[in-house]
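Q: got a predicted structure plus its sequence, pasted below:
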Amino acid sequence: MAAPLLKSLAESLGSPEPAVRLILSLVIGYPFALVYRWFLFYQPATVLHLFHTLSGLALAVFNFENWLKNKRLCKDQTIKTETRLQNQLRPEPSGFQADGTAVGPQVYHSAVCVLVQFLMLRLMGRTVTTVLSSFVFQMVYLLAGYYYTATEEYDIKWTMPHCVLTLKLIGLSLDYYDGGKEARSQQKSAALTSVPSLLEVFGFSYFYGGFLVGPQFTLQSYKKLVARELTDTPGKPPNSALPAMRRFALGFLFLVIYAMFSPYFPDSYFLTDEFEAQPFWYRCVFMLLWAKFNLYKYVTCWLIAEGVCILSGLGYNGAVEGKHRWDACANMKVWLFETTPRFQGTIDSFNINTNEWAARNVFKRCRFLGNKAMSHILTLLFLTVWHGLHSGYVICFSMEFLIIMVEKQFVALVNDSPTLTKLANSSLYPLLYVVQQFIHWLFMAYSLVPFCLLTYDKWLRVHMSVYFLGHVFFLVAFLSVPYLRKALVPKKERGQAKQD
């Protein structure tokens, strides 16, 4: 009954059915949170773990039960000509078929990984071996999923929530390991002093507010939620309905904007002869606007999911000067995202919890290298592999490293140069801001093209159409910094900067 209705709804909205299912699943989190607040808030931990587990599994079934059937129906007819011998010669891990689809319900992949993770913690103890085994198993399972379900387009399938789960479970092993030693300040709050129960791990993994698209949160935060500690009124459900509705309304606004404007900027237009025939300036502006509106689908999902976390109480972040904060699960700083003219500002405001997870569990654990640049490279390399096996991710994150490195050098140049500092604080600043914003979003778009188009034959064609503008611009900027410093920075400041 529901399937025909969803299909009709998707057709009326002009959206793919999986996307409609995903948005509905995020919205369904609000009734789940209300059930928890109204009927289950004072129930024992076991009941809450069961509720969170079953509700998350229900969302998984709702989203991915028809994925196998749909993918088979949409398979290109040429695949049917593949011989049985070729299929037999291809190695297949348990649970996967050679046509790129998974055998059986799509939800069992997550359950297997959660169970294996629990057994590692229980049987292997608080050791480096546990951490390494967890990392290898969870990443290999995820990458196998990417490989055997891969297409040339981004699909909403079981690997989407599974990549979120992978970080949760790897982080869980690290937090358990940290509980047995003197953890650093940034790791101490998440450290676990004892092995969690199986039901606790399942509830943490399938919690409806973060299972599908995030945000990332620690088991310690989840335990505080179950213990009724995440509330502004001790012993009672939190007064979080209004903050939750604000995030939902903001998410809905971005959804409307995305639905209105994204059809005018389809990915497919990049690969047409018409696009390549347009003037250079048009191609650049189209790419800029495409990126701006394309990112709003992520903003929408994260804001709606954050509202669910706030409504349940997981978003409670204590009080500052008597004012209660609800940003513990914030994945977006919307105002900063929309107004910052800097690339670092975009990183600081976009997918915040994943970035914080990577900083805490990868970047800061590479401290032994004694080199921040190398730690940064390894962190971006991990994020590249975690996103998937397509070449577009490599190009995107390598561009991020280059852009951030150059931006830091130019920020230091402006701060050290009296001339540039005076110019930045002059009446020309509004004009400079507009120019900086244009550069910022143009090259954000340039980096986003391979991230979204995935395969090299697609993103390479687009980058060629704009003459590799992003690579040329930032490589020239990188090489020009020493000469600009020599011309614009007094010798005294240059010497001090060199010492720093």
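A: Ah, there it is.
Q: every contact and neighbour count from this point should use C-alpha atoms.
A: OK.
Q: how about the one residue sitting closest to the centre of the chain: what's its closest non-neighbour residue?
A: Nearest to the mean C-alpha position of the chain, counting by CA atoms, centre = their mean, stands N351 at 5.1 Å. In this structure, N351 finds its nearest non-sequential neighbour in N331, 4.9 Å apart by CA to CA, 6 or more residues apart in numbering.
Q: roughly how far does that neighbour sit from L295?
A: Distance, N331 to L295, using CA to CA, to the nearest Å: 13 Å.
Q: more neighbours: which of those two?
A: N331 (26 against 16; other CA atoms under 10 Å).
Q: pretty sure that one contacts G210?
A: No. Judged on CA atoms under 8 Å, N331 makes no contact with G210 at a distance of 11.0 Å.
Q: tally of neighbours for the closest residue to D327 other than its chain neighbours?
A: Excluding its sequence neighbours, the residue lying closest to D327 (CA to CA, 6+ apart) is G315, at 5.6 Å. Residues near G315, counting by other CA under 10 Å, number 27.
Q: secondary structure class for G315?
A: With DSSP: H, G, I helix; E, B strand; the rest coil as the basis, G315 sits in coil.
Q: helices along the stretch 1-150 of the chain, start to end?
A: Secondary structure of the stretch 1-150 of the chain by DSSP state H, counting those that start in this stretch: the helices cover 2-13, 17-35, 45-64, 67-74, 84-89, 108-124, 128-148.
Q: here comes the other one, which I'd like you to weigh against the first:
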Amino acid sequence: MSVLNDFFSKLSTLTGGAAVDHLKMVFTLLASYPLALVYKRLPPHNPNIKHLFSIAIAIIVLFGVFDLADAFYTMLISSLISYAIIYHVKGIWGPILVFLYALGHLSINHIYRQINRISYDRYDPTGPQMVLVIKLTSFAFNVFDGRRPSKELTPYQKSKAIPSMPSILEYLGYLFFFGGFMAGPAFEFMDYRQFTNMEMFRVDNDSIEPDQNNMHLKQLKLVNEYYNKNIPLKGNNNNTSRSFKYYVPNGSIPALSKLGFGIFFIICTMIFGNNYPVNWTLSEEFKAISLFDKLIYIQIASFCARFKYYIVWSIAEGACILSGLGFNGYDEHGNAKWNRVTNVDIVAYETADNIKTLLDSWNMNTNKWLKNYVYLRVTPPGKKPNFFSTFATFGTSAIWHGFYPGYYLTFISGAFVQSIHRTLRRNIRPIFLTPKFSSLKPLYNFLGWLLTQTVIHYIVIPFNILSFRNSLYVWKLLYFCGHIAIILVNVTFWLGFSKVIAQIVNVDVKTKREQVKKWKVERGDFDEGKVAINETGVPLEVDNGSVGLEKEE
């Protein structure tokens, strides 16, 4: 629409040249908040109206705001073909074919974008299609699980299994849900079904025991007394209906807090984020500064590069919370939890003192998809995940992101960093769990945070630059310091440094044992068998912690 395009072009000029499509995305995300309020007021007993609402909003956004009619047709065709495949192919080949088709279709669009050098400042069909692939493939496996005997399923698979094919309308309502079809968050079909038919908010009288002091149960009792709302729910395998009571908690505060995070990072981007572009590392000015200054700039630029993800994911999650989809039950104190569709834990990521915690806090819904529908699916039943499981997961993640060489440089380097992290944590951490060095554990945690953040900022340089040649050029300016560190750590442990660490730990353990023995002898109840030892040979606790060490997390 020319009127909207003119508006966003003028807004781009006023904001100092912000990309038009970036402004459109922010506008769309902010508009989803009033839409969420409208959505909550749709008839609760009629899910079809909710499905139509989401589909209509998707059409308006793609056609009217982004001028991406081709994106809508691409998503619609992919959705209908995937539905037909899983409907007609009953066995394991159903979800496999959907996976191959959806990922293959996305790959074609990735290649088209790359060949035509479409700037990442422009939004094209690959954006919403990446979210769509997660939904289509998880849906296909969930339908397959719904056709399998319950005893063959894991608890997670049982909770997400789809016992019968949904209608086309419900299926498209799920795929085009207004709160996440553009940039996520992705979520499971059964979560959507239980959300739209209000089963997610169901309250059962049978679960309430008035004599218990549990705050959750007390709250549910109040819900039954004061929110006596009944809605019909069709059975899965017949046409019978039943009624149940439901209560939708107020998610306004957590929703607004997510919106606040998003606005905060918008302001950060406008004030100083745009002053530290990663591409400045390709300039002659960057080449001329000292190595220390280069490393400092990399830390700041990589940190600022995350702002756009924080903006999109936080605001989108807030809209989902406001609509009710983010509801995830109650905690032990009776407080509603709103983390069902959380995609990033900003605080956990920025304070992570190890690579595992850092990665677990980032793009969480994609990680969940890769774990449940790739990593565990390619692992034979009853077997532990092996190298092929890891390789298949890595390959799927890489293809899903696209084919820019920078992605692969980051992923491959990241795999080595993860391996080094496991080696260091397994060998170094036990030292700081011993009495002699336990006072230094805060320093260990701080150095772990500093090293983790420094390394991750170094290896994500290609992810932001994309080009193979330019990525290697920047790493060369940094003397490949991150990769050299990886090699040195590997060589050090290959030469037997782990034995030196084991000796340090064992000497301290021996001293500790003598202390424990002396203490128990003085009490007259010495029994060596009561001294708990962890897998590294470190005493965990003796007599409720009177003498002992910190238990490993």
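A: Received, thanks. The model shown is predicted, which means the values in this text are computed figures rather than measured ones.
Q: that older thread, the residue nearest to D327 of the first structure corresponds to which position in the second structure?
A: Mapped onto the second structure by TM-score structural alignment, G315 of the first structure lines up with G326.
Q: what's the answer for A191 of the first structure, then?
A: Mapped onto the second structure by TM-score structural alignment, A191 of the first structure lines up with A161.
Q: also R367 of the first structure?
A: The alignment partner of R367 of the first structure in the second structure, by TM-score structural alignment, is T379.
Q: please identify the buried residues of the longest helix seen in the second structure?
A: Across the second structure, the longest stretch assigned as helix under DSSP state H is helix 497-523. Across helix 497-523 of the second structure, burial judged by 16 or more other CA atoms under 10 Å covers 498, 501-502, 505-506, 508-509, 512-513, 516-517, 520.
Q: let me have the residues you listed in JSON lines, extended by distance to F394 of the second structure.
A: Formatted as JSON lines, the buried residues of helix 497-523 of the second structure follow (distance: CA to CA, whole Å):
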{"residue": "S498", "distance to F394 of the second structure": "29"}
{"residue": "I501", "distance to F394 of the second structure": "32"}
{"residue": "A502", "distance to F394 of the second structure": "33"}
{"residue": "V505", "distance to F394 of the second structure": "35"}
{"residue": "N506", "distance to F394 of the second structure": "38"}
{"residue": "D508", "distance to F394 of the second structure": "40"}
{"residue": "V509", "distance to F394 of the second structure": "40"}
{"residue": "K512", "distance to F394 of the second structure": "43"}
{"residue": "R513", "distance to F394 of the second structure": "44"}
{"residue": "V516", "distance to F394 of the second structure": "47"}
{"residue": "K517", "distance to F394 of the second structure": "50"}
{"residue": "K520", "distance to F394 of the second structure": "52"}
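Q: which two in these are spaced the farthest apart?
A: S498 and K520 (32.1 Å; CA to CA).
Q: I'd say the match of G315 of the first structure and N339 touch.
A: Yes. The pair G326 of the second structure and N339 qualifies as a contact (CA under 8 Å) at a distance of 5.8 Å.
Q: and R425 of the second structure, what pairs with it in the first structure?
A: Alignment note: R425 of the second structure maps to V411 in the first structure; criterion TM-score structural alignment.
Q: quickly find the element holding that match.
A: Element membership for V411 of the first structure (DSSP states H and E) is helix 391-416.
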